[in-house]
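Visitor: Show me the folded form of this:
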Amino acid sequence: MITPFAADGSVALAALEQLAHDVLDGGAAGLVALGTTAEPSALSPAEQSAVLELLGRVSRDRSAQLIAGGPVTPESATAALTLVPPFVRPGEDGVVAYLASVARRSPVPLVVYHVPYRTAQPLSAGALRRIAALPGVAGIKLAAGGIDADVIALMADPPPGFAILGGDDVVISPLLALGAHGGILASAHIETGAYASLMSAWEPELGHRLARLSAALFAEPNPTVIKAVLHAQGRVPTPDVRLPLLPAARESLAAVPFPSPPA
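Guide: Purely as a prediction, here's the structure:
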């Protein structure tokens, strides 16, 4: 979920609540709170708590799953989205040891977020299997920047009971064709029903169309274009983002083939 902002710069909680209901109505299995798309590093602790409390309430009311970044409890979330340690590049053994430690202390299962183009820490298929075998690790948000040999090796023999969720919107269709179980996709704010349909019954023509949509939505840093589209649809009060992000250019918005807002 994005974090919409009001004209005065505050978090637009009413708009966020409606967006949450929209995506669940559209067929999403659950919500993700305080992921990268939510601009969590630009939110104050109080704002983060308000977002988590609201999305937790919506999820409970709708019997939907909630994956959340940051500290969580069994009452607030189903699972914790846990980033592979960024910047320090501890190596595969360090990553596995770190995630094992986090999983032992976590009150909820982990969904490991592997995004090497942000963390600078690559992981082989063997390391991903070691992570999958850790007690307390339920799955992975796999955003390797494409489909490379390690992704193919992992998908050729997926670990049992381990949810592999695509996190690169543009390549979610081929990843599903390889056997991924679902996705955590910012693009699904815009055409939730179409992405949900792709998850339940992979269809190449639909996958190609949604790949073009995702490419347009990620033409600038996420979630700037998505916010611009949601504002153009009248679903959020402003297209605003917080520094270091800048609002999307009008040309980027014009290039998005987005549908009319939901009735």
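Visitor: Only C-alpha atoms from now on, for both contacts and neighbour counts.
Guide: Noted.
Visitor: which stretches of this structure form strands?
Guide: Shown for the chain, the strands assigned by DSSP state E span residues 30-33, 65-68, 79-83, 110-114, 137-142, 163-166, 182-183.
Visitor: Dump these into a markdown table; add mean neighbour count and distance to residue 59 as well.
Guide: Putting the strands of the chain into a markdown table (neighbours: other CA atoms under 10 Å; distance: least, CA to CA, whole Å) gives the following:
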| stretch | mean neighbour count | distance to residue 59 |
| --- | --- | --- |
| strand 30-33 | 23 | 7 |
| strand 65-68 | 23 | 6 |
| strand 79-83 | 25 | 12 |
| strand 110-114 | 25 | 17 |
| strand 137-142 | 24 | 19 |
| strand 163-166 | 23 | 19 |
| strand 182-183 | 24 | 18 |
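Visitor: Out of those strands, which is closest to residue 189?
Guide: Evaluated over the strands of the chain, closeness to residue 189 peaks at strand 30-33, with 10.7 Å, by CA to CA.
Visitor: To check against the first, give me the structure of this:
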Amino acid sequence: MLREILRGTGVALITPFKADKSIDFNALDAVINFVIEGGVQYVVTLGTTGETPTLSREEKLDIINATFASVDARVPVVVGIGGNNTQSIIKDIESFPVEKAVAILSASPYYNKPSQEGIFQHYKAIADSTTKPIILYNVPGRTGSNIAAATTVRLAKEVNTIAGIKEASGNMAQCMTILRDKPEEFMVVSGDDNLAMAQIACGMDGVISVAANCFPKYFSNMVNAALQNDFYNARAFNNMLIQGYDLLFAENNPAGVKAVMAEMGLIQNNLRLPLVPLSESIHQQVRDYLPSLK
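Guide: Predicted coordinates for the structure are as follows:
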């Protein structure tokens, strides 16, 4: 059951770039080793944190293959394949090298702003096209539309291959409604690092995290403690990271996490337009914060 396979901390991997903005595959390998050694339970490649809107199809294929090679079966891999063209997503799932993936994470359609029925039919069509488990991704702040709790539960109950949701609405009442009404086997993970501990307390199975790129040990320890109902230690780790969460998302994602990882020497601090690196004032706050974690 996917709930058991992906219980804990997943990390939405960044895509490191060289100075010429080409993909830095050596740095990607270093990042994957860093997060696995830091204790994450699984990795997610080609999520929005990986700047997927700026990647070509060929680059996406190369990243998937490089991720599987680097991971080398040490942890499960989830592949992100989403967008606002349902048929294009179906074609990508058919043609991308996802055989080794345990699931596909698919963000709700952006910009189109479909109705709830449109969202339901979009995901049903995707799920009907594959035997791979599908994880819904609700992130209204990026897509411009929300997957209502009733739609999530309907998909969970009516479509067999829809196995879970990454919930990043930030709406705790909506999250608790899903947790109350979902089928037992349906996985619900947080998509909001700063709410993950509270959402696990409500019954979520873990988190697909941005912060786990740069703080894998502390963040994984927090999640593991929360999942064991050890909220004394979970709060201690979370309190260490609260300022870090704020800095990671102060301007845009992944500018914050890339700034932190550049300070750690893992990557070069490069993004592709229209994203740009953190402003110097926020970057200085990153430099001032990092020693507190030592």
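Visitor: Would you convert the strands of structure 1 into TSV that also reports distance to residue 131 of structure 1?
Guide: As requested, the strands of structure 1 are arranged in TSV below (distance: least, CA to CA, whole Å):
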stretch	distance to residue 131 of structure 1
strand 30-33	21
strand 65-68	18
strand 79-83	12
strand 110-114	8
strand 137-142	7
strand 163-166	12
strand 182-183	19
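Visitor: any idea how far residue 161 of structure 2 is from residue 204 of structure 2?
Guide: 19 Å (CA to CA, to the nearest Å).
Visitor: And for residue 184 of structure 2?
Guide: Using CA to CA, residue 184 of structure 2 is found at 12 Å from residue 204 of structure 2.
Visitor: neighbour count winner among these two?
Guide: For residue 184 of structure 2 versus residue 204, the count of surrounding residues by other CA atoms under 10 Å is larger for residue 204: 25 against 10.
Visitor: show me the contacts for the equivalent of the more buried one over in structure 1.
Guide: Taking TM-score structural alignment, the alignment pairs residue 204 of structure 2 with residue 180 from structure 1. Counting by CA atoms under 8 Å, 6 or more residues apart in numbering, residue 180 of structure 1 touches 155, 163, 164, 165, 166.
Visitor: Need the counterpart of the first one in structure 2.
Guide: Yep, that's residue 155 of structure 1 we're talking about. For residue 155 of structure 1, the residue aligned by TM-score structural alignment is residue 179.
Visitor: I'd guessed residue 115 of structure 1 sits against residue 146; true?
Guide: No: judged on CA atoms under 8 Å, residue 115 of structure 1 makes no contact with residue 146 at a distance of 10.4 Å.
Visitor: of these two, who's got more company?
Guide: Neighbours were counted for residue 115 of structure 1 and for residue 146 using other CA under 10 Å; residue 115 has more, 21 against 16.
Visitor: Off-centre distance for stretch 39-53 of structure 1?
Guide: Centre-to-centre, stretch 39-53 of structure 1 and its host chain are 16 Å apart (CA atoms, centre = their mean, to the nearest Å).
Visitor: buried stuff in it?
Guide: Buried residues in stretch 39-53 of structure 1, counted by 16 or more other CA atoms under 10 Å: 39, 40, 43, 47, 48, 51, 52.
Visitor: Which of the residues you listed lies at the shortest distance from residue 230 of structure 1?
Guide: When the buried residues of stretch 39-53 of structure 1 are compared against residue 230 of structure 1 (criterion: CA to CA), the nearest one is residue 39, at 15.9 Å.
Visitor: wait, doesn't the closest one sit right on residue 5?
Guide: No: Residue 39 of structure 1 is beyond contact range of residue 5, at 11.0 Å (criterion: CA under 8 Å).
Visitor: got the contact list for the match of residue 155 of structure 1?
Guide: Here residue 179 of structure 2 is in contact with 188, 202, 203, 204 (CA under 8 Å, 6+ apart).
Visitor: now with 10 Å?
Guide: Neighbouring residues of residue 179 of structure 2 by CA atoms under 10 Å, 6 or more residues apart in numbering: 149, 153, 173, 186, 187, 188, 199, 202, 203, 204.
Visitor: and of those, the nearest to residue 2 of structure 2?
Guide: residue 187 (7.0 Å).
Visitor: Is it correct that the closest one is in contact with residue 4?
Guide: Yes: counting by CA atoms under 10 Å, residue 187 of structure 2 does reach residue 4; the two are 8.6 Å apart.
Visitor: Now do the shared contacts for the two.
Guide: residue 205.
Visitor: quick one, what contacts residue 184 of structure 1?
Guide: Residue 184 of structure 1 neighbours (CA under 10 Å, 6+ apart): 1, 28, 30-32, 35, 67, 140-143, 165-169, 172.
Visitor: redo that, cut-off 8 Å
Guide: Residues near residue 184 of structure 1 by CA under 8 Å, 6+ apart: 32, 141, 165, 166, 167.
Visitor: How are the helices of structure 1 distributed by residue range?
Guide: 13-25, 45-61, 91-105, 116-119, 125-132, 149-156, 172-177, 192-200, 204-217, 224-232, 250-254 (DSSP state H).
Visitor: Please pull up the equivalent of residue 155 of structure 2 in structure 1.
Guide: Here residue 155 of structure 2 is matched to residue 131 in structure 1, going by TM-score structural alignment.
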